[in-house]
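Undergrad: Predicted model, plus sequence, below.
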Amino acid sequence: MTSLGGRRWWVLAALVVILLAVSLDLTALNIALPTLSAQLGAGTSALQWIIASYTLVSATLLIPAGLIGDRYGRKKTLLGGLALFLVGSLIATLVSSPAGLIAARTLMGIGSAAITTLAMSVLVVVFPPEERPKALGAWAAASFLGLPLGPIIGGYLLDHFWWGSIFLINIPVSAVALVLGFILIPESRAASAPRPDFAGLLLSTGGLVAMVYGTIQEDEYGWSSPGVWGVMAAGAVALVAFVAWTRHVAHPLIDLRLFADRRFTGGVVPATLLTFAMFGVLFVAPQYFQAVLATTPLGSGLRLLPLIGGLVVSSRLGAPLVKRIGPRLTIALGGLLITAGMVYGATTTAESGYGLAACWLTVAGLGMGLMLPASMNAAISALSAEQAGVGSAVVMTVRLVGGAFGAAVLGSLLSAGYRGRVDVAGLPPAAAEAARAKVGGGLAVAERLHDPRLLHSARAAFTHGMDVTLLVGAGIMMFAALLALILLPRRGADEAMGNGQSTHEYVSA
């Protein structure tokens, strides 16, 4: 809107700052997992919920947040999301239990969904078409910078302050963005917007939460427990009911007809499986650095840079490669590189040094940088102008759900692999139980008892669990590469993707 004059760049500054805070938050938290395990007494299931509560809530609310903003006012919804993110961050700095942190992360996830969805809509309203590419470029850069900065900033804060400091940075940033947004952002809403599908939201959210809950609890209680299979069965029934409801309601939460297009499905499915594996890597790698290599949180963040570096480098090469060989082969090549990296990472032992980790993380990062932009653009290319908004939200929703399941499933594999290998023979019953209770338990007990045998056993057990996790992730990525080759058409997607449009805005979406 040209009537805003130069003030619209202040609007952009406010939106970019809060987006950077949102993107920093998730990657910084992964560095804090070992610290949370030690200082909050959080076991693997609690750590999985600290991650999954945020991503699952954010994923399921992306589309409803957009519909609510269109119907009741984008500015109101965005500022409400900012306020919730601020309050959740404040609570997170004050809580002293895993349950309290999970509740705070849930609030932050609700706020994040509104911020992510509505800020893009505000940019479209505020900036005229000739200035929109520059604004969207700044928006994309903020998302992209969160990847490398999150682990480094989070590691520095953890090295110098208490664990809650990783959330403290969100408070002034959110407050400034809230004030600027209130003053500068114009209110807007759609001329006609359908009533949000709250029944569909309830069914989909309930089903997904139940499935994730069962997956996380399986490691503790086993598949035979009614609290596991019963909850997962209820979740499956809710998701089936959601699909049935979606087919008959006039304005569904998700238009399932999008998945009938092979370009859309061939892009979304590999991107979702990649997010599944990527969240698993970010769950286990920082814990490996701190538990086995005995690094500081800052050192752990710096040791993730090969993954980020590989991703950044190959994402720059992705668009030219798509023009040359097409999206099918680009996605498949990326999947094979990730597979190779994870298989190499699965050779890690307790005696392995950082050199091996740096190599497999670099190779995996190179594959991610090729695969994710090409997959996202393949999906987006299938959307008409009328479908662009809701279609993009569907892509992000499915990917974030995949991320929540990735942290849950691969985290459970890590825990199961550890518990099956840690040697607690000869320990007093209480110490033995503490050593097996959580992934880092054996290390804490070994340090307390000054037991070098248990320390070596715990580290070997951790690397075994990580190796199993990486091998499963490698299988998933091989499957993703094959699906891209099978689902994506040979010509249609290639032509749509070969028009030279930039893909960088989708790298961190």
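TA: Thanks, I have the structure now.

Undergrad: alpha carbons only for contacts and neighbour counts from here, please
TA: Noted.

Undergrad: tell me the contacts of Thr215?
TA: If a contact means CA atoms under 8 Å, 6 or more residues apart in numbering, then Thr215 has 228, 232, 408-409, 412 as its contacts.

Undergrad: what about versus this one:
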Amino acid sequence: MTAPVPTSSASQRWALAAVCLGALVMPLSFTGPAVALPSLVHALHASPEALSWVTNAFMLAFGSTLLAAGGLADRHGRRRVYLWGAALFVLASLALIAAPGIGVFNLLRAAQGLGGAAILSAGAAALAQEFDGAARTRAFSFMGTSFGVGLSFGPILSGLLVAQFGWRGVFGLTALMALAAWGLGWRYLRESRDPDAGSLDWGGAFAFSAALALLTCMALRVPGAGWADRGTLGLLAGCVLSFIAFVKIELGCKRPLLDLSLFRHPPFVGVQLLAAAPAYGFVVLLILLPVRWIAVVGLDEVRAGLLMMALSGPLMVVPMLAGRLVQRFSAASLCAVGLLANAAGLAWLGHATQQADVSASVGPMLLIGAGIGLPWGLMDGLAVSVVPNERAGMAAGIFSTSRVAGEGLALAIVSAVLAGLTTYYLAAATPGEAASAGAAAQRLVAGDVAGAMTLLPSAQQAALILASGQAFAALLYVLCAVTVGTAVALYWSIGRQGRDSVKPIHALQDVSTGAVASAGACSIKEARSACGGVSR
């Protein structure tokens, strides 16, 4: 695994191709299962709670281990960690095709997340060692573009695969792509490591992962069991204790995963809020909309994938536009305007959702994607500009983790809220069977309309679809209000920075790890091992 690779422009291009191909696999692994979820309902005969982990297991494992993977790459070698991560991803993807049940399936999805964290952290670090100056910026631009391509075309590609080969086709494609990335990495990536890297903060990594996992489990349990349930309270207590342990570990660690002193800076706190905004204003829709359209509305996978391009397509253009506009307007103003546009799109989509013609959703989805594209194009630059220069690398690492972990947590919370709203509308539509409304609501949210009708035998399918649409619209209005509040808080907290202090890195954006990429574009002295190993 340590075969030397001669340095040349050709080998550098192939090394870049390896990392970009690995990056392209990640959005496919995120959006693909969402398109395939209605098929998984029938193939694996899973409960709604288990099906919710098809996405959450991947996102939770991915987000909670991103910093730890970067630390391991620093200490043990970026090429080595990249190859082990790609190998784990390939094996997990192949095993998913033959998974005997939903329990094993979700464990394998978590293994995919672990492999993905290693691929991206080590891959970004390897690029930072391979390129310098303007070439490094261009390299990370290609990496960010790979994410944009995967995000924009992932739903339609996954829809075609499901229609042609079934749900297994999605995982077969990601396995082949990751295998190709492994082969290119084995041949062309050079080994590098941080000679001054200390031991990994294993205690902090474990406590952080435990707190995030327990919080996610609690959010998924609440709709069915309620807040007074002993299991829910136990998960809440475990989450609080794990978080307290994490804080104590980090305060006493010489090289912590997370420097808590950064949270004394209000602008830095505002940037973390900005990191969460796309999670509940955009990313959750990548999962919830395909399930609703395919399972509830009755669209085929291909048409649903085509419609999703209206949501993600603007991210191919708007972030680059934001990089130009920030030369004339403050980053705080642009981010606030973008979030307000995103909120307007959410409210518009809430109205369009209740119409029979799904094409009415195209306009609001374009507005949602364009709105979130403005802060998306600036947030990585903001992440490293709101703190002192010597903390830039750590700030980028924290931002990356906040964004990725926030996506998984937001999906769990938003799904729980949607289940609660669906329960309310189902109970109103079927007053004689209100006791079964909660269980039926969870099945509707998971895309199992037949299972919901079994629990509510007196209800007509049209009534279930109407209740589902009303709940989804109410959810979008809630997300609109939250996004408006985020825009106001963001402008108040970081508006004082001024536009001259922000240096956007607009080409480095992706659905989950743009901050790791931006850290790679920072100066080597600034970027510490906490931001994916791009430190020396």
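TA: On my side now, so go ahead. Bear in mind the structure is a predicted one, so any value in this text is a computation, not a measurement.

Undergrad: How alike are these chains, TM-score-wise?
TA: The TM-score (TM-score structural alignment, normalised by the length of structure 1) is 0.92; 504 aligned residues with a CA RMSD of 2.7 Å.

Undergrad: circling back: whichever of the contacts of Thr215 of structure 1 end up buried, select them in ChimeraX.
TA: Of those, the buried ones go into a single ChimeraX selection, burial set by 16 or more other CA atoms under 10 Å:
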select :228,232,408,409,412
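
Undergrad: among the contacts of Thr215 of structure 1, which recur in structure 2?
TA: Among these, the ones still in contact in structure 2 (both residues aligned by TM-score structural alignment, their matches' CA atoms under 8 Å) are 408-409, 412.

Undergrad: List just the nearest of those residues to Ser352 of structure 1.
TA: Proximity to Ser352 of structure 1 was ranked across those by CA to CA; first place goes to Ser412, at 23.1 Å.

Undergrad: the longest helix in structure 2 is where?
TA: Criterion DSSP state H: the longest helix present in structure 2 is helix 392-429.

Undergrad: Quick one: neighbours of Asn389 of structure 2, just the number.
TA: The tally of other residues near Asn389 of structure 2 (other CA atoms under 10 Å) stands at 14.

Undergrad: State the distance from it to Val414 of structure 2.
TA: Distance, Asn389 of structure 2 to Val414 of structure 2, using CA to CA, to the nearest Å: 36 Å.

Undergrad: in what helix or strand does the equivalent of Arg303 of structure 1 over in structure 2 lie?
TA: Alignment note (TM-score structural alignment): Arg303 of structure 1 maps to Leu307 of structure 2. For Leu307 of structure 2, the element it lies in under DSSP states H and E is helix 301-312.

Undergrad: Please work out which residues of structure 2 line up with the helix or strand containing Phe289 of structure 1.
TA: Assessed by DSSP H and E, Phe289 of structure 1 sits inside helix 262-291. Counting by TM-score structural alignment, helix 262-291 of structure 1 lines up with residues 266-295 of structure 2.

Undergrad: quick check, distance from that stretch to the centre of its chain.
TA: 8 Å (CA atoms, centre = their mean, to the nearest Å).

Undergrad: how long is it from one end to the other?
TA: End residues of stretch 266-295 of structure 2 are separated by 44 Å (CA to CA).

Undergrad: Can you point out the buried residues in stretch 311-329 of structure 1?
TA: Quick answer for stretch 311-329 of structure 1 (16+ other CA under 10 Å): 311-312, 314-316, 318-319, 321-323, 326-329.

Undergrad: and that stretch, how far from structure 2 on average?
TA: Overlaying structure 2 shows stretch 311-329 of structure 1 at a mean distance of 2.2 Å from the equivalent residues (mean CA distance after the TM-score superposition for structure 1).

Undergrad: Who are the contact partners of the counterpart of Val90 of structure 2 in structure 1?
TA: Counting by TM-score structural alignment, Val90 of structure 2 corresponds to Leu86 in structure 1. For Leu86 of structure 1, the contact set (CA under 8 Å, 6+ apart) comprises 108, 170-171, 174-175.
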